[in-house]
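S.K.: build the 3D model from these lines:
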Amino acid sequence: MAELLTRTACDGLEALEIGSLSLAESAPQAMTTLAPYKGQQAALGKAMKAAHGLGFPAVHGSTTGKGARAIWFGRDMALLIGPEPDPGLTRHAALTDQSSGWAVLELAGSGAEDVLARLCPVDLRLTQFEVGASLRTEAKHMMASICRLDKDRFQIMVFRSMARTLHHDLKTAMEARAARG
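M.R.: Reported below is the predicted structural model:
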């Protein structure tokens, strides 16, 4: 029988250091979408707080706690990143494992906003997109989830099948940013 190997979506893609910027795959973690049942978002938030130390994120926001992060992932949906979800959450929401379905990269360094401005049609400046902000948008021609992790650090997620394309597009934008000085 064939032996199957588990590989991340970014397996084989090099980490980059270009100018003041770095690009690398995020450490693989469990990722689960949480879609609250009708009228259950508040109860889900309380259950998340008890189980994982964080609440259900506000629209375009994120929450953190106990080695976990929850990001807004679309209308009435959050993505729990880190731990396996507590089974009790199923009383309040539909849970779907997304761990293998997404490529997750982190772009960090001075000028990260400039790099993303070349790919995304939204204002990601710190004054408009604060630490912890999260949104779904276009990244060049792919749909993406972007979360600001710190002042100069972003998490960018695209469907697994687009990992190489995202890496290439970010590398090109990083090189263009570095060439400008």
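
S.K.: C-alpha only now, for contacts and for neighbours.
M.R.: OK.

S.K.: for the protein, just list every one of the helices.
M.R.: Taking DSSP state H as the test, the helices found in the chain are 41-52, 112-117, 163-179.

S.K.: tell me the buried residues in the first one?
M.R.: Read it as helix 41-52. Neighbour-count burial for helix 41-52, with 16 or more other CA atoms under 10 Å as criterion, is recorded at Q41, A43, L44, G45, K46, A47, M48, K49, A51, H52.

S.K.: tell me which of these is nearest to T127?
M.R.: Closest approach between the buried residues of helix 41-52 and T127, by CA to CA: G45, at 27.6 Å.

S.K.: ok, that closest one - contacts?
M.R.: Contacts for G45 (CA atoms under 8 Å, 6 or more residues apart in numbering) come out as L54, G55, F56.

S.K.: distance of it relative to H52?
M.R.: Distance, G45 to H52, by CA to CA, to the nearest Å: 10 Å.

S.K.: and R148, by the same measure?
M.R.: R148 is 21 Å from H52, by CA to CA.

S.K.: ditto for K151
M.R.: Taking CA to CA, one finds K151 at 25 Å from H52.

S.K.: and if you look at T8?
M.R.: For T8, the distance to H52 - CA to CA - is 25 Å.

S.K.: same thing with E25?
M.R.: 24 Å.

S.K.: over to K46?
M.R.: From K46 over to H52 (counting by CA to CA), the distance is 10 Å.

S.K.: next, the distance between the ends of stretch 111-130.
M.R.: 15 Å.

S.K.: quick check: buried residues in the top strand by length along the chain?
M.R.: The longest strand of the chain (DSSP state E) is strand 142-150. By neighbour count on 16+ other CA under 10 Å, the buried set for strand 142-150 is M142, A144, S145, I146, C147, R148, L149.

S.K.: next up, for comparison:
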Amino acid sequence: MPELIAKSALARQALTLGGVTLAEVDAGQVTSVALFPGGTKTLAKGLKAIGLTMPAPNTFSEKNGRRIVWTGRDQAFLIGAGLPALDGAAVTDQSDGWVTLGLSGPGVVDVLARLVPVDLRLPSCPVMTALRTHLTHMNAVILRIGDCAFEIMVFRSMARTAWHEIEASMLMVAARTGKKG
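M.R.: The predicted structure follows:
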């Protein structure tokens, strides 16, 4: 019987242009958590056991190598570690369906401004913000993980397209600023 080997969606080295770095991030396991009607208290007990709570809209939190990210009304992604049994919610492994790209550097907001229809400047999008939006024509979950750092989750089938679009924007911003690396 053949043995299946997990492969990276992009298998690319990091790319740096104009002081902005793009890289594929291994986020670990991604599990969708969708609250059942009336399951709030039951789910809260299960999440409390791992030190997390359901995130407020447009936020995420981290603890002990796990991250819980708001992805919609009564929905979240639990990222980065195995999931204990959770009652009160539909729980589905999404690990093979999503790719995470890291984007960081002082010009990161300028790069994303060409691709995303929301204001990502720090006053409007503070650290620990999670946005469900579009990256050009692709659905995306965008996490602000630092003052000059984001993680962008897109469907695995769109990974190369997302990389291409971000790289093109990085090139345009680098050309405007005159920075090469």
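
S.K.: ok, the contacts of G45 of structure 1 vs F73 of structure 1, which is closest?
M.R.: Checking those against F73 of structure 1 by CA to CA gives F56 as the nearest, at 10.8 Å.

S.K.: for the equivalent of that closest one over in structure 2, which residues are in contact?
M.R.: Aligned by TM-score structural alignment, F56 of structure 1 pairs with M54 of structure 2. Neighbour list for M54 of structure 2: A44, L47, I68, W70, A76 [criterion: CA under 8 Å, 6+ apart].

S.K.: and with 10 Å instead?
M.R.: 33, 35, 40, 43-44, 47-48, 60-61, 68-70, 74-78 (CA atoms under 10 Å, 6 or more residues apart in numbering).

S.K.: for G39 of structure 1, same thing?
M.R.: Taking CA under 10 Å, 6+ apart as the criterion, G39 of structure 1 is in contact with H92.

S.K.: what does V131 of structure 1 give?
M.R.: Contacts of V131 of structure 1 (CA under 10 Å, 6+ apart): G61, S62, C147, R148, L149, D150, K151, D152, R153, F154.

S.K.: ranges for the strands of structure 2?
M.R.: Secondary structure of structure 2 (DSSP E): strands at 15-17, 20-25, 30-35, 60-63, 66-72, 75-79, 89-93, 98-104, 130-135, 138-146, 149-155.

S.K.: between the ones you listed, which one is closest to L122 of structure 2.
M.R.: Among those, if distance is taken as CA to CA, the winner is strand 138-146, at 9.0 Å.

S.K.: equivalent range in structure 1 for that closest one?
M.R.: By TM-score structural alignment, strand 138-146 of structure 2 lines up with residues 142-150 in structure 1.

S.K.: stretch 112-121 of structure 2 now?
M.R.: Residue span in structure 1 matched to stretch 112-121 of structure 2, by TM-score structural alignment: 116-125.

S.K.: next one: that stretch to chain centre, how far?
M.R.: Relative to its chain's centre, stretch 116-125 of structure 1 lies at 15 Å (CA atoms, centre = their mean, to the nearest Å).

S.K.: hang on, the earlier thing: okay if I get the helices of structure 1 as a markdown table plus distance to L95 of structure 1?
M.R.: Formatted as a markdown table, the helices of structure 1 follow (distance: least, CA to CA, whole Å):
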| stretch | distance to L95 of structure 1 |
| --- | --- |
| helix 41-52 | 11 |
| helix 112-117 | 30 |
| helix 163-179 | 24 |
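
S.K.: can you say which of these is nearest to P87 of structure 1?
M.R.: helix 41-52 (9.4 Å).

S.K.: list the ones among the contacts of G45 of structure 1 that structure 2 also has?
M.R.: Retained in structure 2 by both residues aligned by TM-score structural alignment, their matches' CA atoms under 8 Å are the following of the contacts of G45 of structure 1: G55, F56.

S.K.: including distance to P87 of structure 1, could the contacts of G45 of structure 1 go into CSV?
M.R.: What follows is the contacts of G45 of structure 1, written out as CSV (distance: CA to CA, whole Å):
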residue, distance to P87 of structure 1
L54, 16
G55, 16
F56, 16
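
S.K.: kindly provide the distance from the nearest residue to I152 of structure 2 once chain neighbours are set aside to L115 of structure 2.
M.R.: Distances taken as CA to CA, 6 or more residues apart in numbering put I142 closest to I152 of structure 2, at 4.6 Å, once the chain neighbours are dropped. I142 of structure 2 sits 12 Å away from L115 of structure 2, taking CA to CA as the criterion.

S.K.: can you list residues touching both of the two?
M.R.: H134, L135.

S.K.: which residues does G51 of structure 2 contact?
M.R.: By CA under 10 Å, 6+ apart, the neighbours of G51 of structure 2 are K45, E62, K63, N64, R66.
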